[in-house]
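# Prediction below, plus the sequence it came from.
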Amino acid sequence: MQVVSEREGSGHIARENWSNKRDYVLSMIGYAVGLGNIWRFPYLTYKNGGGAFLIPYFTMLLVTGLPLFFLESSFGQFCSQGPINVWRAVPILQVYCNINGTLTEMVQTCNPADKVKMDVQSPSEYYWDNVALQRSSGLEETGPVVWHLALCLLLSTLLAGASLIKGIKSSGKVVYFTATFPYVVILILLIRGVTLEGASEGIEFYIGSQSNLTKLSDAQVWKDAATQIFYSLSIGLGGLMALSSYNEFHNNVFTDTLVVSITNAATSIFAGFAIFSIMGHMAHVYKLPVTEVVKEGFGLAFIAYPGALTKLPISPLWSVLFFFMILIVGLDSLFAEIEVILTSLQDAYPKVLKSRRPLLTIATCSFLYLLGLPCVTRAGIYWVTLIDSFVATWVVLFLVLLEIVGVSYLYGVNRFINDIEMMIGKKSPHFWLWWKACWLFFTPFILLVILVWSLWTFAPPTYGDIHFPSWGLSLGWCMLVFVLMWLPIGAVYHLTKAKGSLLNRLTSVCAPSEDWRPYLERHRKESHPEDQGVHRANNPNEADDNSDYQL
């Protein structure tokens, strides 16, 4: 870790940087590669035409995933601030990350709306429902906290807190293990899987001769590809901005975007082979088609796949490896999700919180643990499904649409490109043609289509064949309204604080604020020459000119 403490210009509290580029890249890979890569992508590939699904998948990576990842990473690196202060660039949207970083990210990797009901329960399904979850009959029957789930939640929270308590100095080293170990396990499972009898049947259904190119004419296939890219890269949750804000100013964020995004996509494909080789063996053992042993989401990760592992020699070994991998992948994402909150709070109140990182980490983790307790009751799986259906999907889509509109149209795509070129060097106009087309047209259009389609085709959520009560659905809508209502409230607040006529105020809050700039003075001199000499108001959260830590 390095600490920013230069004596140039007006003062700021010191801010960390990554010790080296490896810490950052591994942290980003650990954050982006989540549970959805392992349990959702393989099912979507099988469901949507096998190998044919890779065509829309990589198309959507090109027109939505890469542009959004590049945008968020560049934005955070330019100002070296977290996901709240970064919106000084467009003050009318500055309330954005207060919502985004705390209420949606904790359920984002779940995607739990699965069909897990079978006519006859398998042993693994019985264990999942009656032992692991102790699942009640519905949302209305909350029941007590399931103590072993509460202890698991406590363990994961303690591990995350211990890794983050010293900032990126500690978490940047932890990811050397947590970001790489899952690949070792996937490789071991793949080698074991392909040597099993019947493995070829599973791989054939996954990406082999069963590929169905006619699926490409189905619009649902393209929607599935876009949403999988969107969520697997963890776009819109604030983590990309928070982690990139600790980069050196001249770090090549474009190269990082390519490395992390391509690694994420390759991981999904790689994990699919490990999953489906063993599922093919399971189908062979049970004398069933692969279609009857494959499940989605929780059903694949906690019912079908563990059931298949029990059929292998030395089954406890494979089960321990698999579930330890699931734990590590989840922790990697949790690290970044909590770091979003810590970074945002420290950047917003540096005088108070910068020197109290351990206390802030403990308080944040404790609060998040208490928030998670309803999800480890006997009705917890229903609460997770409800929150995911109403908050984690629509809200993130809507907020990222606002994000790209705010950067491309309010802040200005040409100004944003100038900011990026300050960091990575000048590029030819041809280099930016594709990125401008995506930021201005392709990506916002696709996001809008997905959002409208999701609302148009909305059906009340269920868990298997269990429907939610009317009061539960009403509560879901209330959660949605509660999250989104802060956007107009924040906009009105900024308008009332501005001066002049209504038009002047609106223009003012849609333009960069006076304290929007790179963190260090030497980099500010490179920033927008037309702004030089313009008086900038002091940020009330910044240190004064006599601070021990100067820019």
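Structure received. Source: prediction; values computed, not measured.
# contacts and neighbour counts: CA atoms only from here.
Fine.
# Quick check: residue 2 touching residue 168?
No. Checked against CA atoms under 8 Å, the pair residue 2 and residue 168 is beyond contact range at 10.0 Å.
# Compare the two (neighbour count), which wins?
Neighbours around residue 2 and residue 168, counted as other CA atoms under 10 Å, are more numerous at residue 168. The numbers are 23 against 15.
# From residue 351, how far out is the more buried one?
The gap separating residue 168 from residue 351 is 19 Å, by CA to CA, to the nearest Å.
# does residue 338 sit in a helix or strand, and which one?
Assigned by DSSP states H and E, residue 338 belongs to helix 315-348.
# Go through that helix and flag the buried ones.
Buried positions in helix 315-348, judged by neighbour count with 16 or more other CA atoms under 10 Å: 318-319, 321-322, 325-326, 328-348.
# so how far is it from its chain's centroid?
Shown here is helix 315-348, whose average C-alpha point lies 12 Å from the average C-alpha point of the whole chain (CA atoms, centre = their mean, to the nearest Å).
# which is the next helix or strand following that helix?
If you walk from helix 315-348 toward the C-terminus, the next helix or strand you reach (DSSP H and E) is helix 350-353.
# Flag every buried residue along that next one.
Going by 16+ other CA under 10 Å, helix 350-353 has these buried residues: 350-351, 353.
# on contacts alone, who are the packing partners of the very next helix or strand once past it?
Toward the C-terminal end, the helix or strand that comes next after helix 350-353 (DSSP H and E) is helix 357-372. Based on contacts counted as 3 or more CA pairs under 8 Å, 6 or more residues apart in numbering; DSSP states H and E, the elements that helix 357-372 packs against are helix 147-164, helix 315-348.
# let's bring in a second one:
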Amino acid sequence: MIISWTDTFTSLLSGAIVFSIIGHLGVVTGETDYTKVVHPGAGLTFITYPEALAKFEHVPNLFAVLFFFMLFVLGIGSNTGIITSVVTAIRDQFPGLKNWKIVLVISALGFSTGFLFITPASSRVIEYVDYYGVTFVTLTLAVAELACFCWIYGVQRICRDIDFMLGLKTSILWRVCWKYVTPIVIAIILLLTFATGNPPERIATGFHVLGWFIYAAAILPLPILAIRAILAQPSDLSLWNRIKRAARPLSSWGPENLALKKKYDDFIDDSQRDDGAKSSSIFFRREKSYSVNL
């Protein structure tokens, strides 16, 4: 929670600073069309912004140092959030692995991959990776994750888990945002990105095809694993019932500690009785024998 809030705050603050500097540059140059002031892509950071700082009347070097230090802090914050999510996913799948070993391997791979972005063609590589490997993939996975988390696992169960872990009752505002506002907004952004996105112009057609293959490689595991889980259900069930059984949590779902697991199961059972065994998710009830561990 602290990492996500800090990363969001620093990103918003940095965005406000960048666009205020762009406005200052427009005033100094007398140019009202910002597209003629701003360089596209990474040029905004490494060309436009230094040009604006150089026009400062007082201590421009100090502001230049502060700006690039801000970039460093933003990079550290973003990397922390990204690496943490990857490490957590690996630890969940392979709990026997040491945390520092996972971090070391991921950091080494990331550092090695970074050499691609300091080559003579680095600006094109950055545009290519950002367009195909970041923008579309991130938005698509975000929509899928929100759909699974809020509509399949269920907002009501999320709130119950928060109540069990933290003893906090979730307000109606959070419930509405999780179930409706956030998924719909992200889905609209994804559709608009597909409709209005401008692919990099300085890249050969073959690389655009490769970019869509990269996108497909990142997205296809979702439907493939979903189909695998559905096919693992008893064949005598209808398709709809097989989907519901595949989507329900395992009976082992919950805290790893056995004592906490018992308390968690009792808490969920009591909550279901209090709510009349109703849930915001049609896939709420746990199955002991039909779900598969992916």
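Yep, that arrived. Here the structure is a predicted model, which is why all the values come from computation and not from measurement.
# Just give the TM-score of the two.
Once the chains are laid over each other, their TM-score by TM-score structural alignment, normalised by the length of the second structure reads 0.76; 270 aligned residues with a CA RMSD of 3.3 Å.
# Can you give me the neighbour number for residue 25 of the second structure?
Around residue 25 of the second structure there are 23 residues (other CA under 10 Å).
# same thing with residue 96 of the first structure?
Considering only other CA under 10 Å, residue 96 of the first structure is surrounded by 24 other residues.
# if I look at it, how far off is residue 44 of the first structure?
Note on residue 96 of the first structure: its distance to residue 44 of the first structure, by CA to CA, is 31 Å.
# And residue 213 of the second structure? What does it align with in the first structure?
The alignment partner of residue 213 of the second structure in the first structure, by TM-score structural alignment, is residue 478.
# To which secondary structure element is its match assigned?
Of the helices and strands defined by DSSP H and E, residue 478 of the first structure is found in helix 470-484.
# list the helices and strands that helix packs on?
Helices and strands touching helix 470-484 of the first structure, as assessed by 3+ CA pairs under 8 Å, 6+ apart, comprise helix 380-387, helix 394-405.
# Dump these to CSV, plus distance to residue 73 of the first structure and mean neighbour count.
Formatted as CSV, the entries for those read as follows, by distance: least, CA to CA, whole Å; neighbours: other CA atoms under 10 Å:
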stretch, distance to residue 73 of the first structure, mean neighbour count
helix 380-387, 27, 23
helix 394-405, 13, 20
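# out of these, which comes closest to residue 529 of the first structure?
With respect to residue 529 of the first structure, and counting by CA to CA, the nearest of those is helix 394-405 at 24.6 Å.
# Tell me the residues of the second structure aligned with the closest one.
On the second structure, the counterpart of helix 394-405 of the first structure by TM-score structural alignment is residues 136-147.
# ok so, going back, let me have the helices and strands packed on helix 470-484 of the first structure in CSV, extended by distance to residue 516 of the first structure.
Conversion of those to CSV gives the following (distance: least, CA to CA, whole Å):
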stretch, distance to residue 516 of the first structure
helix 380-387, 34
helix 394-405, 16
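# Residue 485 of the first structure: which of those is closest?
When those are ranked by distance to residue 485 of the first structure, counting by CA to CA, first place goes to helix 394-405 at 11.2 Å.
# need the helices for the stretch 51-200 of the first structure, in chain order.
Counting by DSSP state H, counting those that start in this stretch, the stretch 51-200 of the first structure forms helices over residues 54-60, 66-79, 96-99, 123-127, 147-164, 168-178, 181-194, 199-207, given from the N-terminal end onward.
# Tell me which of those sits most buried.
helix 66-79 (a mean of 25; mean count of other CA atoms under 10 Å).
# What residues in the second structure pair up with stretch 45-65 of the first structure?
Alignment note (TM-score structural alignment): stretch 45-65 of the first structure is unmatched in the second structure.
# I meant stretch 161-174 of the first structure, not that one.
Mapped onto the second structure using TM-score structural alignment, stretch 161-174 of the first structure covers no residues at all.
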